[in-house]
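Undergrad: Sharing a sequence plus its predicted fold:
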Amino acid sequence: MTTQHEPRTTETIAALATARGTAALAVLRVSGPDAVAIVDAMFSGDLTEAEGRTVHVGWVTGADGRRVDQVVCVVWRGPHSSTGEDVVEVTCHGGDVVAGAVLRALFDAGATPATPGAFTQRAFLNGKLDLAQAEAVADLIHAESRLGHRAAVSALRGRVSEAVGAVREALVQTAALVELELDFGEEDVAFADRTQLRDLLDTADRELADLIGTARLGALARDGVRVVLGGRPNAGKSTLLNALVGDDRAIVSPTPGTTRDAVEAEAEIGGLRVRFVDTAGLRETADAIEAEGTRRARAAIDRADVLLYVVDATVGLDAEERTFLADLAERQPEVAVLVVANKTDLLAAPLGPEAGPLALSAQAALADDARLDALRAALLDAVRAGGLDAAEGGLVAVNERHRAHLEAAREAIGRARTSLDAGDGGDTLALDLRDALHHLGLVTGAVTTEHVLDAVFSQFCIGK
């Protein structure tokens, strides 16, 4: 259940809700106590007594008395609207000139220009959705992959809020009993069973740990997977990049050291947005420019979600490369590493099945090679090994703001468990529980501050 908050303004706002540019239609949104009256002032029909969920066709007239466009107005009466207020959606013909003229007519009639996220913010303030759902609206708009879309829809449906709300509700009941004990402190009455309380805190800690663990999955869904192609010079990294994205993004040359700086390209694989990064070859060199390229390549590998380490199949991995990969696995175990044997077409004898799906010829794959599909599948498997399957199943994925508050709540629960084990007084326990509840409330908006709301809604586009 969402909470209704005190509205921050009573102004009636208006904005273009569709993208600018040439199009068949454009939609403008008006929301606020005077929404119907403002649209009625520029509309040829009579909207003053219009009921909610009704459609009206007429002409918009500008302040100079000239007709601007024939439009369709849909009236929504609060609280049964997207924002909880009176809302009118005006559909006009597309194009910047027409839509701009209708918007000017709305402003002339008394509407105030909407700020980014203003409509969704009003929906939140009026209890139409909670803060996590409001953030999901922005994620849905900016989704660039099918997984990102599914994660945003899941959050919009309330999956994140339900998971956080369940933990918070259990803590609320317990905190209430602890607070009650404080009221009867002189009578030495215990309302909260300590064994049950410890079990509840343990359960809350596990559930919060699981939610925090989805932050990386949420980042993958929203931002995509960063796959870095690394290896020795002339191993065929650039050719493989071009094959994976189906485009000549990187310059290919038989001369070692051609790639000096990172080259990025994107593709969608299995519904997941993948950002491939081709890097300079890793080797010691006296050339200052190539050395800088090598330094940048190592930095890119350190930021990777997955490393495709490309090896010339005619040469194989040398001892230095094996040491490098071993050190990487120890230093950054979260980076999945796939070793790709490239240039198999140059081998005297083809590699047998034991070579696995990561042996291929990127040059041949530019035409059509089933091994390239096998590499894509192996790439997805590597990401799934990091927990992507869980995201695709339950699809509960928190963002970085959620993660920060969930970690703070978990720390407070940890302190509460320590106090409980030490037999400390109920006042210390109550303070820790209040702190945990505060941070959980900040996730869904049950607790809000001006700073939090401004930070969240400033990420939206105007008109949403």
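TA: Received it, and whenever you're ready, just let me know what you need.
Undergrad: Could you use CA atoms for every contact and neighbour count after this?
TA: Will do.
Undergrad: How about the secondary structure of the residue nearest to Ala99 when sequence neighbours are not counted?
TA: Take Ala99 and drop its neighbours on the chain: the residue closest to it by CA to CA, 6 or more residues apart in numbering is Ala26, 6.4 Å away. Per DSSP: H, G, I helix; E, B strand; the rest coil, the local secondary structure of Ala26 is strand.
Undergrad: Ala26 reaches Cys92, doesn't it?
TA: Yes - contact between Ala26 and Cys92 holds when scored by CA atoms under 8 Å: they sit 5.4 Å apart.
Undergrad: Spit out the residues that contact the two alike.
TA: With contacts taken as CA atoms under 8 Å, 6 or more residues apart in numbering, the residues that reach both Ala26 and Cys92 are Ala99.
Undergrad: mind listing the strands for the stretch 51-200 of the chain?
TA: 54-61, 67-76, 87-93, 112-113 (DSSP state E, counting those that start in this stretch).
Undergrad: Looking at these, which one is packed in the most?
TA: The densest packing among the strands of the stretch 51-200 of the chain, expressed as mean neighbour count by mean count of other CA atoms under 10 Å, is seen in strand 87-93 with a mean of 25.
Undergrad: returning to what we had before: neighbours around the residue nearest to Ala99, how many?
TA: If you count neighbours by other CA atoms under 10 Å, Ala26 ends up with 23.
Undergrad: Below is an additional structure, to be compared with the one above:
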Amino acid sequence: MIYHDTIVALATPSGAGAIAVIRLSGPEAITIASSVFQSVSGKDITKQKSHTLHLGHIVDDTKVLDQVLLSIFKGTNSYTGESTIEISCHGSTYIQQQIIQLLLRKGCRMAQAGEFTLRSFLNGKMDLSQAEAVADLISSDNEAAHQIAMQQMRGGFSNEIAKLREELLNFASLIELELDFAEEDVEFADRTQFNDLLNRIEFVLKRLIDSFAVGNVIKNGIPVAIVGEPNVGKSTLLNALLNEERAIVSEIAGTTRDTIEDELVIGGIGFRFIDTAGIRETKDVIESIGIKKTFEKIEQAQVVLFLIDSLQLIIDDENKLKIEIEKIKNQFPLKPLVVVINKIDSLNQEQKKSLSKKLAVINYSSLIKISAKENIGVDELKNKLLSFVNTGALRNNETIVTNTRHYDSLLKALEEIQKVKYGLQTNLSSDLMAIDIKQALYYFGEITGQVTNDELLGNIFANFCIGK
């Protein structure tokens, strides 16, 4: 249900702090605020200009609750597209609650999750994809996710979709016109130009759909599983990557019996590292459960780091490692596998020569030598991980899709466009092509909010925080 009353909510995180911001929005926002605000200069805030600040006190009858700074945004010149007041008060939770309760008694209603941004969308201040980008911007925790959210919030994605939709709509109008003159057998839509347009739309849709693979991992972080036999240094590597003692390190094999996860930003991209239990034959029930979880985590990971003890590699036959690499690659063929040779700091010169000979025989391209304990080669490993992410689109400021709802609509729009192309190639009647064109336009409209319903809006804005 859509409301048009005056709402209030805390716009800053809950809890005590230096400053808190309480936001009101709606037709009575300024009137209600004026009933509890006393300006130190005696001004009537209902008569003040938009985008002005006023120092004063929030007063409940004769009781002064706090000295505040009040911001006025009149009419459509606000985030929500309606009269808005923001009260910057001191960050005491008691003060926050007292002011909000006072405003509720004066006629405000407590805002629902995302209702301020919902009103912004309904009042035409932004389209639906831009509104969703607001939530992504708030939750962004690395440079890449922030960059994509900002690009979408500025309308980069929606502008691209809107342009395609407008061109397709123009041709749809000509097709519809042909239906009105069906008995005269005339063509208003140039079929060659129409085919060129469909090819261009198909190209753009495929590019946007392909970008989701990158956008999804940037938004949610790239899971990286660290696997290997017990006591090869997996926990030490996790600690070296994070630059903190996150995992327990011990000479006792099987110390890590459960998965340990933590996140790290490399080159503006979020990576989620998963330190797993060592893979070996064991009769220990608890350790067996940990090993089972290791394979589950490899399934969930997008990159696998296979850690090897350099001393053990020198002792073993090189074919053993080649077999293990092939085994993992065959089991998880779509996951990049990086072989990490650890503990090179413990090798003497003779052992280093022996290691180099063995690695030459193994001849695996994604192989890095490190010492997790001494932090040797860790930066090279980070760069290797970063190479698995296609950051070219980011550098070129291209549109990247991160939203599953958008991805689904793009797939459906592409399917309809391909139907129209087939119809054009097979001389399908205009009335049947018109149906597919309308369906494609529908899916374009779903992305930007030109086609919507209360259920869809409810699902989208329920994921927002209160106060935004």
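TA: Great, that's in hand. Predicted, not measured: the structure shown is a model, and the values here were computed from it.
Undergrad: Overlay the chains and give the TM-score.
TA: Taking TM-score structural alignment, normalised by the length of the first structure as the basis, the two superposed chains have a TM-score of 0.91; 447 aligned residues with a CA RMSD of 2.0 Å.
Undergrad: thinking again about what came up before, so can I have a markdown table of the strands of the stretch 51-200 of the first structure showing distance to Ala17 of the first structure?
TA: Conversion of the strands of the stretch 51-200 of the first structure to a markdown table gives the following (distance: least, CA to CA, whole Å):
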| stretch | distance to Ala17 of the first structure |
| --- | --- |
| strand 54-61 | 18 |
| strand 67-76 | 14 |
| strand 87-93 | 9 |
| strand 112-113 | 12 |
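Undergrad: closest one to Asp287 of the first structure among the ones you listed?
TA: Evaluated over those, closeness to Asp287 of the first structure peaks at strand 112-113, with 56.5 Å, by CA to CA.
Undergrad: what does Leu131 of the first structure align to in the second structure?
TA: With TM-score structural alignment defining the correspondence, Leu131 of the first structure maps onto Leu128 in the second structure.
Undergrad: OK, contacts around its match?
TA: Listed by CA under 8 Å, 6+ apart, the contact partners of Leu128 of the second structure are Phe121, Ile447, Thr448, Gly449.
Undergrad: Would you enumerate the residues in contact with the last one?
TA: Under the criterion of CA under 8 Å, 6+ apart, the neighbours of Gly449 of the second structure are Asp127, Leu128, Ser129.
Undergrad: Looking at the contacts of Leu128 of the second structure, which are in strands?
TA: Residues from the contacts of Leu128 of the second structure lying in strands, with DSSP state E as the criterion: none.
Undergrad: List buried residues within those.
TA: Phe121, Ile447, Thr448, Gly449 (16 or more other CA atoms under 10 Å).
Undergrad: I figured the second one hits Leu411, correct?
TA: By that I understand Ile447 of the second structure. No - contact criterion CA under 8 Å: Ile447 of the second structure and Leu411 do not qualify, at 11.6 Å.
Undergrad: What span of the second structure is stretch 420-438 of the first structure aligned with?
TA: On the basis of TM-score structural alignment, stretch 420-438 of the first structure is assigned to residues 424-442 in the second structure.
Undergrad: Excluding its own residues, what touches that stretch? List them.
TA: Residues lying outside stretch 424-442 of the second structure but in contact with it, judged by CA under 8 Å, 6+ apart, are 165, 168-169, 172, 175-176, 178-179, 191, 195, 412-414, 416-417, 419-420, 423, 451.
Undergrad: TSV for the contacts of Gly449 of the second structure, including distance to Ser354 of the second structure?
TA: Putting the contacts of Gly449 of the second structure into TSV (distance: CA to CA, whole Å) gives the following:
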residue	distance to Ser354 of the second structure
Asp127	63
Leu128	61
Ser129	57
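Undergrad: Out of the residues you listed, name the ones that lie in helices.
TA: Of the positions in the contacts of Gly449 of the second structure, Leu128, Ser129 sit in helices, assigned by DSSP state H.
Undergrad: Compare the contacts of Gly449 of the second structure with the first structure and list the ones that remain.
TA: When the contacts of Gly449 of the second structure are mapped onto the first structure and checked using both residues aligned by TM-score structural alignment, their matches' CA atoms under 8 Å, the preserved contacts are Asp127, Leu128, Ser129.
Undergrad: Closest one of these to Asp44 of the second structure?
TA: Asp127 (34.9 Å).
Undergrad: Over in the second structure, find the residue span stretch 68-76 of the first structure aligns onto.
TA: Aligned by TM-score structural alignment, stretch 68-76 of the first structure corresponds to residues 65-73 of the second structure.
Undergrad: mean shift of the matching stretch relative to the first structure?
TA: Taken over the aligned residues, the distance from stretch 65-73 of the second structure to the first structure averages 1.2 Å (mean CA distance after the TM-score superposition for the first structure).
Undergrad: what range in the second structure matches stretch 160-175 of the first structure?
TA: Under the criterion TM-score structural alignment, stretch 160-175 of the first structure matches residues 157-172.
Undergrad: swap in stretch 98-118 of the first structure?
TA: Residues 95-115 of the second structure are the counterpart of stretch 98-118 of the first structure, counting by TM-score structural alignment.
Undergrad: just stretch 247-260 of the first structure next, same as before
TA: Mapped onto the second structure using TM-score structural alignment, stretch 247-260 of the first structure spans residues 244-257.
Undergrad: now do the same end-to-end measure for that stretch.
TA: Its first and final residues considered, stretch 244-257 of the second structure spans 20 Å by CA to CA, to the nearest Å.
Undergrad: ditto for stretch 275-285 of the second structure
TA: Taking CA to CA, the first and last residues of stretch 275-285 of the second structure lie 19 Å apart.
Undergrad: same deal with stretch 18-34 of the first structure?
TA: Using CA to CA, the gap from the first to the last residue of stretch 18-34 of the first structure comes to 22 Å.
Undergrad: Would you mind listing the buried residues in that stretch?
TA: By 16+ other CA under 10 Å, the buried positions in stretch 18-34 of the first structure come out as Thr18, Ala26, Val27, Leu28, Arg29, Val30, Ser31, Gly32, Pro33, Asp34.
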